[in-house]
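K.L.:
Need coordinates for the following:
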Amino acid sequence: MTPEAARLVGLSPRTLETFRCRGSGPVFRKIGGRVLYATDDLQAWVDRAACRSTSEDSYEAALAASRAWRKRA
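P.N.:
Below is the predicted model:
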């Protein structure tokens, strides 16, 4: 469920819902009206955001996306 998944990745349920609507969040399944996340999918999503340095291209892309998201809110 979304609240449990949000706790695991350190986000609010609302943020996770927003990411889901925009297609930028972890893979999910909708079964019987409930949104479900597999633990492996959550871990893979978190791992894709991992960086070793702030000079990495992936870090800069994540930072830019975060700033753009905040401006919309």
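
K.L.:
CA atoms for contacts and neighbours, from now on please.
P.N.:
OK.

K.L.:
Now do the buried residues in the lengthiest helix in the chain.
P.N.:
Looking across the chain with DSSP state H, the single longest helix is helix 57-72. By neighbour count on 16 or more other CA atoms under 10 Å, the buried set for helix 57-72 is Ser58, Tyr59.

K.L.:
Could you also give me the structure for this second sequence? I'd like to compare it with the first:
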Amino acid sequence: MNPSHFMRRKDAAIYLRERYGVGSSATLAKLATLGGGPIFRKNGRIPVYLAEDLDAWALAKIGKPIRSTSELDAP
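P.N.:
Sure, this is the predicted structure:
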């Protein structure tokens, strides 16, 4: 998929699922209303997403690398 290609919500959800294992059209729609989702633009009334914006959002949600769950409690 071309990274500078605008994707409709359904394709954006597929992209997120294939690349990061998470995402659905319904979740993206909800986050577009409530906030906290990836950056999107409007093409008329249709929300569209860029791959780099989806990547940035997904990577920000992923925690740092750890070797043990005990590292989560460390300061």
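
K.L.:
who's in contact with the longest helix of the first structure?
P.N.:
Helix 57-72 of the first structure is contacted by residues Ala49, Cys51, Ser53, Thr54 when judged by CA atoms under 8 Å, 6 or more residues apart in numbering.

K.L.:
And the first one, what's its match in the second structure?
P.N.:
Spelled out, it's Ala49 of the first structure. For Ala49 of the first structure, the aligned position in the second structure is occupied by Lys61, per TM-score structural alignment.

K.L.:
list the buried ones in the host helix or strand of Ala60 of the second structure?
P.N.:
Using DSSP states H and E, Ala60 of the second structure sits in helix 51-61. By 16+ other CA under 10 Å, the buried positions in helix 51-61 of the second structure come out as Ala51, Asp53, Leu54, Asp55, Trp57, Ala58.

K.L.:
mind checking how far the closest residue to Val46 of the first structure other than its chain neighbours is from Gly33 of the first structure?
P.N.:
Counting by CA to CA, 6 or more residues apart in numbering, Val9 is the residue found nearest to Val46 of the first structure once chain neighbours are left out, at 7.1 Å. For Val9 of the first structure, the distance to Gly33 of the first structure equals 22 Å [CA to CA, to the nearest Å].
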